[in-house]
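> This is a predicted model, with the sequence first.
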Amino acid sequence: MGALLAVSLLAGVVRRMPLLALAMALFGSTAVVVGPPSSGHESLAASYQGQFLSYPAVDLVLGFIVATCARRASIVAVAVSVAVQLLVIGVFAHGDGLTVNAVIAFLALATSCMAGLLSRERREHAVALRSQEVAEAVTAERLRIARELHDMVAHSIGIIAIQAGVGSRVIQTQPAQAREALRAIEVTSRETLSGLRRTLVSLRQADRGATASEQSPLAPSPGLADVERLAAATAGAGVRVDVRCSGEQRPVPADIDLSAYRIVQEALTNVVRHAGTGRCRVAIDYGDEEPSVEIVDDGRGDTGNGSAHGFGIIGMRERVGLLGGRLSAGPRPEGGFRVEARLPMPAPVGVPVEAR
């Protein structure tokens, strides 16, 4: 009891300087063993055997060292504790008591070391899981930003490039058409800069942990309601877009709305850049359970947007996969290319009603 009381008094030392606490516990426990035995000659052997029970206090400190200290320090502490305890038991225990006390000391040491190792492994495993979760979250955020920037910038740059080409060809012969091309370039550039600003400001605010009251007002993210404006911009690049809507038009969740818009945007970018046609069709279906978008053109049937050429279709698949939807993209048998995405609505969360 005295040794356990001493360990409780040294709890602060154990946390700050565990190796010093182990040395003090070893010294105190050994002093108890080598000191004068308790009174009563008839219980001299029993007194020596009972005195060895002071060493579990050392084992408690040793378990804490194994759980919290570096491996090299833990190995040294275990080796010193084993050597001291077995040496003292070998010198002061006699007869059958030698074997019994040696076995008890070894089991107590092994138990404390195993408990310390389990505690260390549990803590290291928890740290590894947290690190993995952080790394996965960072990777997912990087992919999300990459998709947003690709879908937003690729479409705008494609339109700007085509309009710039048209303007350069007709600037001498058709000044009015050249002015229209320049105006389209200006509008598209401003919209792209606005989108980039919204993305960058959101990233900076998230990095600084800004509160809602500190955040600057940002333009809302685009959605299916903006497809008509997107079609008009695409028409300015030389591709006429026929937009058709079916089903009851209703608000959809923001993530589905944005993903559907980005899929249409990327598909139209591919039509402008790769299809070699002057028209395409966009069909939006506000289904009861899963809204869908379909983009069909009658061009060459190959967008050239495979893994070796770009990340457009890859980004589409990632967006649809995150929402648990389905995407099909490929050439049509009758010619042209078709992209269809189905984005299921989240299941409503019902409130359980207790039966009466």
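Yep, it's here. Numbering: from 1, shown residues only.
> CA only for contacts and neighbour counts going forward, please
Noted.
> who touches stretch 113-130?
L62, G63, F64, I65, V66, A67, T68 (CA atoms under 8 Å, 6 or more residues apart in numbering).
> Kindly report the same for stretch 221-233.
159, 184, 188, 240-243, 254, 257-261, 264-265.
> Apply 7 Å and report the result again.
V241, D257, L258, A260, Y261 (CA atoms under 7 Å, 6 or more residues apart in numbering).
> helix, strand or coil for the first one?
For V241, the secondary structure call by DSSP: H, G, I helix; E, B strand; the rest coil comes out as strand.
> show me what contacts it?
Taking CA under 7 Å, 6+ apart, one finds A231, A235, R279, C280, R281, V282 in contact with V241.
> who touches the last one in this structure?
To tie it back to what came earlier, the one meant is V282. Neighbours of V282 in contact, by CA under 7 Å, 6+ apart: V241, D242, V243, R244, E294, I295, V296.
> try this one next to it:
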Amino acid sequence: MAWAGGSSYLLVVGLLVGGAPRASGTVHGVGALLAVSLLGGVVRRVPLLALAMALCGSTAVVVGTPGSVHESLAPSYQGQFLSYLAVDLVLGFIVGTCARRASTVAVAVSAAVQLLVIGGFAHGDSLTVNAVIALLAMAASCMAALLSRERREHAVALRAQEVAEAVTAERLRIARELHDMVAHSIGIIAIQAGVGNRVIQTQPAEARAALHAIEATSRETLAGLRRTLVSLRRADQDATTSRQAPLVPTPGLAEVERLAAATADAGIRVDVRCSGEQRPVPADIDLSAYRIVQEALTNVVRHAGARYCRVAIDYGDEELSVEVVDDGRGATENGSPHGFGIIGMRERVGLLGGHLSTGSRPAGGFRVAARLPLPAPVGVTGENR
């Protein structure tokens, strides 16, 4: 199809030169400009060849028109240099899409051919005017192409930046999920393993209970890891995962009691208190609140040396408040000993537009408090109006 268009262009140029010898130069120029549309396929595939064809065709219109050599100053032929606007269109495409070296060569060849032809077939004031117009037309075409090229490159760079930011955000999300899920379980396992090791000779029943807790916690952690890994592969394996068993639901505040029971198995009494109207909250808020409680309890087990911990959940009208308080040693002299846990909690709260406060209490122990804004219930805005 592209080569058919190129052949048609050469045919049309031949008709302009030989079929309408007495037409004005303007008619020939406009005809050549319209005929360049036939080179669309060649321009996309072989742009430099299309430029060569456009140069040959436009030059043929100027040179091959009968009487143009001897009557180059006659009014009927003053517009025949308009045919080079077709060359400028192809030149703009090359500058905007091809490599800079090829663009430079194309501009140099096009400028040399046009100026040589104009110099040979225009005289006096007409020579200066046509040369200036040709240079301005080439400059305008090249500038428009460069602006278009820069706009495309900028759009590509923005898309690449957005992709990089999305990948980074997803990596942080996965890191938070794995940390919050695994750190809590490993803390419980470590405590229970220590208990079992100390009493295995003197209190076999206590040792068996510790081993049972380790087994249950390990199975739960493996299930959570499997759920996370399957969710990561779901996008590429929709057909496969659709045939698998349903995944375990994402944890939420409804499982805080189970979380407290697991922590109690590690020797820390946990008191869970809920206030306000308990109701379903958005999934991202529900998961984040659960992970904050989980991470706070993990820190209590691993770092606080506490015997008692209180979890308070308040369902407010505009925000969900979560507070975890223990009676342990609090923060160390160098600050919070909780590593990436506090960082992960701050990231979760920040993504939801909430507020997190952590620190030692004057009366002893450590406090973690998070406030997560809740969306307005449907119909509230209309009722207030």
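Done, it's in. For clarity, every value in this text was computed on a predicted model and none was experimentally measured.
> circling back to that earlier point, for ChimeraX, what selects the buried ones among the contacts of V282 of structure 1?
Applying 16 or more other CA atoms under 10 Å to those leaves a buried subset, and the ChimeraX line that selects it is:
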select :241,242,294,295,296
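> Which of the contacts of V282 of structure 1 sits closest to A25 of structure 1?
E294 (75.9 Å; CA to CA).
> what residue of structure 2 matches up with the closest one?
E294 of structure 1 maps onto E323 of structure 2 when the alignment is built from TM-score structural alignment.
> on that earlier part again, got a winner among the contacts of stretch 113-130 of structure 1 for most neighbours?
In terms of neighbour count, I65 stands highest of those at 29 neighbours, by other CA atoms under 10 Å.
> Would you mind measuring from that residue to S29 of structure 1?
18 Å (CA to CA, to the nearest Å).
> re the thing from before, where's the match of E294 of structure 1, which helix or strand?
strand 319-326 (DSSP states H and E).
> quick revisit: list just the nearest of the contacts of stretch 221-233 of structure 1 to E334 of structure 1.
V241 (19.4 Å).
> quick one: the residue mapped onto the closest one from structure 2 and R258 of structure 2, what's the gap?
Aligned counterpart of V241 of structure 1 in structure 2: V270 (TM-score structural alignment). Distance, V270 of structure 2 to R258 of structure 2, using CA to CA: 11 Å.
> Out of the contacts of stretch 221-233 of structure 1, list just those in strands.
V241 (DSSP state E).
> From S148 of structure 2, how far out is the residue of structure 2 most remote from its centre?
For structure 2, the largest distance from the centre (CA atoms, centre = their mean) belongs to H70, which lies 63.5 Å off. Between H70 of structure 2 and S148 of structure 2 the computed distance is 42 Å (CA to CA).
> Does the residue positioned nearest the centre of structure 1 belong to a helix, a strand or coil?
Residue closest to the average C-alpha location in structure 1 (CA atoms, centre = their mean): A137, at 1.8 Å. Three-state call for A137 of structure 1 (three-state DSSP): helix.
> So what does it match up with in structure 2?
By TM-score structural alignment, A137 of structure 1 lines up with A166.
> likewise R342 of structure 1?
Checking TM-score structural alignment: R342 of structure 1 goes with R371.
> Apart from its chain neighbours, what residue comes closest to that match?
S321 (4.5 Å; CA to CA, 6 or more residues apart in numbering).
> Could you give the number of residues near that neighbour?
21.
> aligned partner of S185 of structure 2 in structure 1?
S185 of structure 2 maps onto S156 in structure 1, by TM-score structural alignment.
> pretty sure its match is touching V187, no?
No. Under the criterion of CA atoms under 7 Å, S156 of structure 1 makes no contact with V187, lying 9.9 Å away.
> More neighbours: which of the two?
S156 (23 against 15).
> any idea how far A235 of structure 2 lies from L172 of structure 2?
Taking CA to CA, one finds A235 of structure 2 at 19 Å from L172 of structure 2.
> More neighbours: which of the two?
Neighbour tally, A235 of structure 2 and L172, criterion other CA under 10 Å: the higher count belongs to L172, 14 against 10.
> Which secondary structure element is home to the residue lying closest to D151 of structure 1 once chain neighbours are set aside?
Leaving aside its chain neighbours, D151 of structure 1 sits nearest to E266 (5.7 Å; criterion: CA to CA, 6+ apart). In this structure, E266 of structure 1 sits in helix 254-270 according to DSSP H and E.
> do the same with P251 of structure 2
Counting by DSSP H and E, P251 of structure 2 is part of no helix or strand.
> any idea what it aligns with in structure 1?
So, by TM-score structural alignment, P251 of structure 2 is matched to P222.
> now do L356 of structure 2
Checking TM-score structural alignment: L356 of structure 2 goes with L327.
> Same question for L135 of structure 2.
Looks like L135 of structure 2 aligns to F106 there (TM-score structural alignment).
> and that match, how far is that from M114 of structure 1?
Taken as CA to CA, the span from F106 of structure 1 to M114 of structure 1 is 12 Å.
> on that earlier part again, quick check: next helix or strand after the helix holding E266 of structure 1?
Downstream of helix 254-270 of structure 1 (by DSSP H and E), the next one is strand 279-286.
> what's the mean deviation for that following strand versus structure 2?
Superposed on structure 2, strand 279-286 of structure 1 shows a mean distance of 0.7 Å to its aligned residues (mean CA distance after the TM-score superposition for structure 1).
> distance between that strand and the chain's centre?
35 Å (CA atoms, centre = their mean, to the nearest Å).
> Need the contact partners of stretch 184-192 of structure 1.
Residues contacting stretch 184-192 of structure 1 (CA under 7 Å, 6+ apart): M152, V153, S156, I160, Q163, G236.
> oh, I was asking about stretch 120-138 of structure 2
Residues contacting stretch 120-138 of structure 2 (CA under 7 Å, 6+ apart): V69, S72, L73, D88, L115, I118, G119.
> wait, which of those residues is closest to V378 of structure 2?
Nearest member of these to V378 of structure 2, counting by CA to CA, is D88, at 59.7 Å.
> What's the match for S7 of structure 2 in structure 1?
S7 of structure 2 maps onto nothing in structure 1, by TM-score structural alignment.
> Run a quick neighbour tally on S7 of structure 2.
15.
> next one: A331 of structure 2
There are 20 residues near A331 of structure 2, going by other CA under 10 Å.
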